[in-house]
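Visitor: fold the following.
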Amino acid sequence: MITIEDINDCWNRIGVEGNQTCERLAQVTHCHNCSVYSESGRLLLERDVPIDYVQEWTTSIAERGSALSDRSTEEMLSLILFRLGQEQFAISIRSLQEVIRPTRIHKLPRRSDRLFLGLTNVRGEVLLCASLREFLNLEAAASSDDDRMLIVGTSQRKWVFPVDQVHGIHRYPLRQIQAPPVVITKTNAAYTQGIVICNDQKVNYLNAELLIDTLDRRLL
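Guide: Prediction:
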């Protein structure tokens, strides 16, 4: 069996990495261009692999594969996180149709109020618009440059909700979803189905389907 000790590593002794006394340097300029260097590299790659080396990597790869398998089979929940005033909320991306910049809301005579804001046009589609802040009994907040609108529901039944800021999509293992407390300050607990943590802040995970069902019954 050829070992590393059997390889002629003349480049480390008399070559560019050594004292540079090799007679071939004048012709090849660098050891990388020398046939001795190439032959030594070939022998190094073709040498027999020590049995303990194979066993070590077999164990390492098996452990990594097992860890990846455990992570891939763990059930995950994808949520869109957003802010209303000082409160943080989330809904499942399965209920999210789109996030858009604020569009003009057209009030309806004798119908629009603090909860039902009116109608808004999104690329030619007229959608109902409601205030989640009013629905969840939250304090009013000043508008900002981060304002967005969430289009929530299904392709046949959608609502548009203005929000103060969108924090993007985050994925959580189901085991990390905490049960909501008995009393949730300033929000309607009936629509909170869990609590998640983002940047050390508690986020109310809302039941979007229940929320939309309630809006349909109340306003339509």
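
Visitor: use CA for all of it now, contacts and neighbours both
Guide: Will do.

Visitor: what about the helices in this structure?
Guide: Secondary structure of the chain (DSSP state H): helices at 25-28, 35-46, 51-73, 132-135, 208-219.

Visitor: from the contact counts, what lies against the third one?
Guide: When you say that, I think you mean helix 51-73. Packing contacts for helix 51-73, counted by 3 or more C-alpha pairs under 8 Å, 6 or more residues apart in numbering; DSSP states H and E, involve no helix or strand.

Visitor: ok, now the fourth one?
Guide: Counting contacts by 3+ C-alpha pairs under 8 Å, 6+ apart, helix 132-135 is packed against strand 158-163.

Visitor: before we compare anything, build this one as well:
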Amino acid sequence: MPELALKKETGLKKETRSEELLQLVVFQLGEEEFGLDIMQVQEIIRIPEITRIPHSPDYVKGVINLRGKIITVINLDTRFGMEQKVHDDNSRIIVAEVDENVVGMVVDSVSEVLRLPLSTVEPVPEIISTKINANYLKGVGKLEDRMLILLDITKVIMEDAPSKVAYC
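Guide: The predicted structure is shown next:
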């Protein structure tokens, strides 16, 4: 009987280990926590001087020079129709690759990298009233004491006008 119990226990551990996990960079915008697939994130940097580009969409903050490469920076607050926050020492730019373009996204802060079991992710409830376009959301991840809004960053960046963002 102990052998059978051991096999069951071992099988359970193996099953748990093989559960598919999402690895996410967790960041804050306003009062909300968001998760972004770590495979799209190149780096996270402090906010340097940003050069404004005339006649660009309102959510495009400008461009930065990152080690000799010019990168478009967008303000996710503005993109999502949220109240724009004055950036402070906690504010960061998440540099991500989106459809072979490198784009920076200003966020209020970055808190952690975590692994979220795919089984804890649910579709975004249709009843939720939000200013954020539902197409930008992959789902909602449930953690013990909090919820993470999972972004589809490709749609956030490229949906309206890829040429306006990628080649400002």
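
Visitor: re earlier: mind putting the helices of structure 1 into CSV with mean neighbour count and distance to Val166 of structure 1?
Guide: Below are the helices of structure 1 laid out as CSV (neighbours: other C-alpha atoms under 10 Å; distance: least, C-alpha to C-alpha, whole Å):
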stretch, mean neighbour count, distance to Val166 of structure 1
helix 25-28, 12, 62
helix 35-46, 14, 54
helix 51-73, 11, 27
helix 132-135, 17, 14
helix 208-219, 14, 16
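
Visitor: could the ones you listed be laid out in TSV, adding distance to Gln178 of structure 1?
Guide: Shown next, in TSV, are those (distance: least, C-alpha to C-alpha, whole Å):
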stretch	distance to Gln178 of structure 1
helix 25-28	68
helix 35-46	54
helix 51-73	20
helix 132-135	22
helix 208-219	17
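
Visitor: can you tell which of the ones you listed is closest to Tyr172 of structure 1?
Guide: Ranking the helices of structure 1 by proximity to Tyr172 of structure 1 (C-alpha to C-alpha) places helix 51-73 first, at 11.8 Å.

Visitor: which other residues reach the closest one?
Guide: The contact list for helix 51-73 of structure 1 (C-alpha atoms under 8 Å, 6 or more residues apart in numbering) is empty.

Visitor: trace Gln176 of structure 1 over to structure 2, please.
Guide: By TM-score structural alignment, Gln176 of structure 1 lines up with Thr120 in structure 2.

Visitor: cool, and Phe89 of structure 1?
Guide: Per TM-score structural alignment, the equivalent position to Phe89 of structure 1 in structure 2 is Phe34.

Visitor: contact partners for its match?
Guide: Residues in contact with Phe34 of structure 2 (C-alpha under 8 Å, 6+ apart) are Val26, Phe27, Gln28, Leu148, Ile149, Leu150, Leu151.

Visitor: narrow those residues to just the buried residues.
Guide: Neighbour-count burial within these applies to Val26, Phe27, Gln28, Leu148, Ile149, Leu150, Leu151; the criterion is 16 or more other C-alpha atoms under 10 Å.

Visitor: in JSON lines: those residues, plus distance to Val95 of structure 2.
Guide: Formatted as JSON lines, those follow (distance: C-alpha to C-alpha, whole Å):
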{"residue": "Val26", "distance to Val95 of structure 2": "14"}
{"residue": "Phe27", "distance to Val95 of structure 2": "13"}
{"residue": "Gln28", "distance to Val95 of structure 2": "15"}
{"residue": "Leu148", "distance to Val95 of structure 2": "20"}
{"residue": "Ile149", "distance to Val95 of structure 2": "19"}
{"residue": "Leu150", "distance to Val95 of structure 2": "17"}
{"residue": "Leu151", "distance to Val95 of structure 2": "15"}
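
Visitor: what is the nearest of the residues you listed to Ile64 of structure 2?
Guide: Phe27 (20.6 Å).

Visitor: so the nearest residue to the closest one once chain neighbours are set aside versus Ser91 of structure 2, what's the distance?
Guide: Spatially, and ignoring its direct neighbours in sequence, Phe27 of structure 2 is nearest to Val110 (4.1 Å; C-alpha to C-alpha, 6 or more residues apart in numbering). Between Val110 of structure 2 and Ser91 of structure 2 the distance is 8 Å, computed by C-alpha to C-alpha, to the nearest Å.

Visitor: what's the counterpart of Thr103 of structure 1 in structure 2?
Guide: In structure 2, Thr103 of structure 1 lands on Pro48 (TM-score structural alignment).

Visitor: number of residues surrounding the closest residue to its match other than its chain neighbours?
Guide: The shortest distance from Pro48 of structure 2 to any non-neighbouring residue, by C-alpha to C-alpha, 6+ apart, is to Ile64 (7.3 Å). For Ile64 of structure 2, the tally of surrounding residues (other C-alpha atoms under 10 Å) stands at 20.

Visitor: hmm, Ile53 and Ile64 of structure 2 touching each other?
Guide: No - the criterion here is C-alpha atoms under 8 Å, and Ile64 of structure 2 misses it with Ile53 at 10.7 Å.

Visitor: quick one: what's aligned to Ile80 of structure 1 in structure 2?
Guide: Match for Ile80 of structure 1 (TM-score structural alignment): Val25.

Visitor: pretty sure its match contacts Arg115?
Guide: No - applying C-alpha under 8 Å as the test, Val25 of structure 2 and Arg115 come out as separate, 9.1 Å apart.
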